[in-house]
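# Need a 3D model of the sequence below.
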Amino acid sequence: MAGAAAGVPAVVRWYWQMERALRRDEATLHSSIGVTGAVWAMRRALWAPLPPQVILDDLYTPMRLVLDGHRIAVSAEAVAHEQRAPARAAEFQRKVRTLTGVFQVCAFLPGVLQLRRNPVWAQFVAHKLLRLTTPWLVLAGGAGAALAVAGVVWAWQGAAGLAGGALLLAGMTLLRPVRAIAIQLVDALHLQFAALRAAHNAARGRWDVWR
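Take a look at the predicted model:
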């Protein structure tokens, strides 16, 4: 995916920069974990019909091919241009949909979770599954920090946190640089909430997430 369109949140741009680098490195080792839906190709003979309600055909099909013994390469010459600049609400829904799709791939292709069957098991876990755990890791880190600074230190930290929060809220309307940082923090939190929503969808077996 070529450079992001103007107006796309910085967190999203950073995400795609890291995503492209990860896919290149993964393909160097064995196979890219997923492809860009806008620009990818495969041999006609390897095509198979998609299961009903599949969400991420650009993850499901590549992983099916990997489990069948094929490799997924990355071509630096293949470029797709995104002209739209989706609103933050639309980007949140997209993340919910794609993360729900990761859960779905694990349900539809259980072989991706099996070390003996999946030659890119470590890459799949690191690239896709750990992403689903980030909200819980953030919560665990916050709980650990709270326990570590219990007592007087916790009181001082709480006061500092309240003061910092007040300054942050003021800065959102008074200081453009601080407001920009606050917006990026909100975008990062949206990514965590998207993962939680995706886990809820998967727990209910709710795959109809296109509406």
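
# From here on, just use CA atoms for contacts and neighbour counts.
Noted.

# If we go by neighbour counts, what in the helix or strand hosting Q93 is buried?
For Q93, the element it lies in under DSSP states H and E is helix 88-108. The neighbour-count check on helix 88-108 (16 or more other Cα atoms under 10 Å) flags 91-105 as buried.

# from the residues you listed, which is closest to L185?
F92 (13.9 Å; Cα to Cα).

# Is that closest one in contact with A195, as I believe?
No. Under the criterion of Cα atoms under 8 Å, F92 is not in contact with A195, lying 9.9 Å apart.

# Do a quick rundown of the helices in the chain.
Using DSSP state H, the helices of the chain run over residues 10-29, 57-67, 88-108, 121-124, 130-148, 152-174, 176-204.

# Report the buried residues of the fourth one.
Of the residues in helix 121-124, those buried by neighbour count under the rule 16+ other Cα under 10 Å are 121, 123-124.

# With distance to I181 as added columns, please give these in CSV.
Output for the buried residues of helix 121-124, formatted as CSV (distance: Cα to Cα, whole Å):
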residue, distance to I181
W121, 36
Q123, 31
F124, 31
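
# One more, please, to line up against the first structure:
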Amino acid sequence: MSFRIDYFFAPVSPWTYLGHARFADLARQEGATIRLMPMDLGRVFPVSGGLPLAKRAPQRQAYRLLELKRFADYLGMPLNPQPKHFPVPADEAARLIIACDQHDGTAAAMRLTGALLAATWVQERDISDPAVLSAVLQENGLPTERLDQSREESVMQRYDENTREAIDTGVFGAPSYVFDGEIFWGQDRLELLAHRLRSNRNHKEKANG
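As a prediction, this is how the structure comes out:
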């Protein structure tokens, strides 16, 4: 019995970083298929009421930093809440993940996603820099030609489609995990997603009797 989870995220999101490995573990434990959906938050925010970080109220910015430190400590994960290279444009990194997904499969693309997230939030590298992207590919045993392929029309089209689907689905932030049309926003909703997956599985098992 297999379930599919649509994984909407941005590769510069600290919350995506904090939840990525746990989400991958959850999907593996539950036998769920992941559909990788890197999206352009710059297009999602204007239609969903979201604001770029710099435009948020000072109180919200301060609380965000507190929460990042709090969750990193709680999860035992390294994180620099104010890295040198943030914010930076995420489009190239997002398209690189898509190219990897197309050519190397979801497992490789998930591994690359984790590496790109850590590059920003742990290693303080600039993932808008093609040289950094090329290095991350090599570090993860992936061909550097994926960088050229990430600029192909099919990849750009899928990035656009992912973003439009995010908007149409009602996604408004990263990460968002969508199962059976139900949105779970934020890495702190992973336990609720796990509960939903298990409830769905139990229901189907009983129905099949």
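
# Got a TM-score for the two of them?
In this superposition the chains share a TM-score of 0.24, using TM-score structural alignment, normalised by the length of the second structure; 85 aligned residues with a Cα RMSD of 5.2 Å.

# Just confirm R97 of the first structure contacts A198, I think it does.
Yes. Counting by Cα under 8 Å, A198 is a contact partner of R97 of the first structure at 7.1 Å.

# so what's L75 of the second structure up against?
By Cα atoms under 8 Å, 6 or more residues apart in numbering, L75 of the second structure lies in contact with nothing.

# Check the gap between it and F179 of the second structure for me.
24 Å (Cα to Cα, to the nearest Å).

# so where do the helices sit in the second structure?
Using DSSP H, helices in the second structure cover 14-30, 41-48, 58-75, 91-104, 106-121, 130-139, 146-149, 153-169, 190-207.

# how far off helix 14-30 does the last one point, in degrees?
Relative orientation of helix 190-207 of the second structure and helix 14-30, computed by axes from the mean of the first three to the mean of the last three Cα atoms, to 10 degrees: 30 degrees.

# ok, now how distant is the residue lying closest to A107 of the second structure once chain neighbours are set aside from R111 of the second structure?
Closest residue to A107 of the second structure apart from its sequence neighbours, by Cα to Cα, 6 or more residues apart in numbering: D101 at 7.9 Å. Distance, D101 of the second structure to R111 of the second structure, by Cα to Cα: 10 Å.

# again, but for I97 of the second structure
Distance from I97 of the second structure to R111 of the second structure, by Cα to Cα: 9 Å.

# ok, the two, which is more surrounded?
I97 (29 against 16; other Cα atoms under 10 Å).

# Report the contact partners of the nearest residue to V47 of the second structure once chain neighbours are set aside.
Leaving aside its chain neighbours, V47 of the second structure sits nearest to I167 (7.6 Å; criterion: Cα to Cα, 6+ apart). I167 of the second structure makes contact with 44, 47-48 under the criterion Cα under 8 Å, 6+ apart.

# Roughly how far does I167 of the second structure sit from F8 of the second structure?
From I167 of the second structure over to F8 of the second structure (counting by Cα to Cα), the distance is 11 Å.

# and what of E30 of the second structure?
19 Å.

# Please apply the same query to E153 of the second structure.
For E153 of the second structure relative to F8 of the second structure (Cα to Cα), the value is 21 Å.

# more neighbours, the two?
Shown here are E153 of the second structure and F8; by other Cα under 10 Å, F8 has more neighbours (27 against 10).

# Assess the claim that that one and Y177 are in contact.
Yes. F8 of the second structure lies in contact with Y177 (Cα under 8 Å); the separation is 6.3 Å.

# before we move on, the earlier item: most neighbours, which of the contacts of I167 of the second structure?
Of all these, V44 has the most neighbours under the rule other Cα under 10 Å, reaching 21 neighbours.

# and it, how far is that from A166 of the second structure?
In this view, V44 of the second structure and A166 of the second structure are 7 Å apart by Cα to Cα.

# Kindly report the same for S48 of the second structure.
S48 of the second structure is 10 Å from A166 of the second structure, by Cα to Cα.
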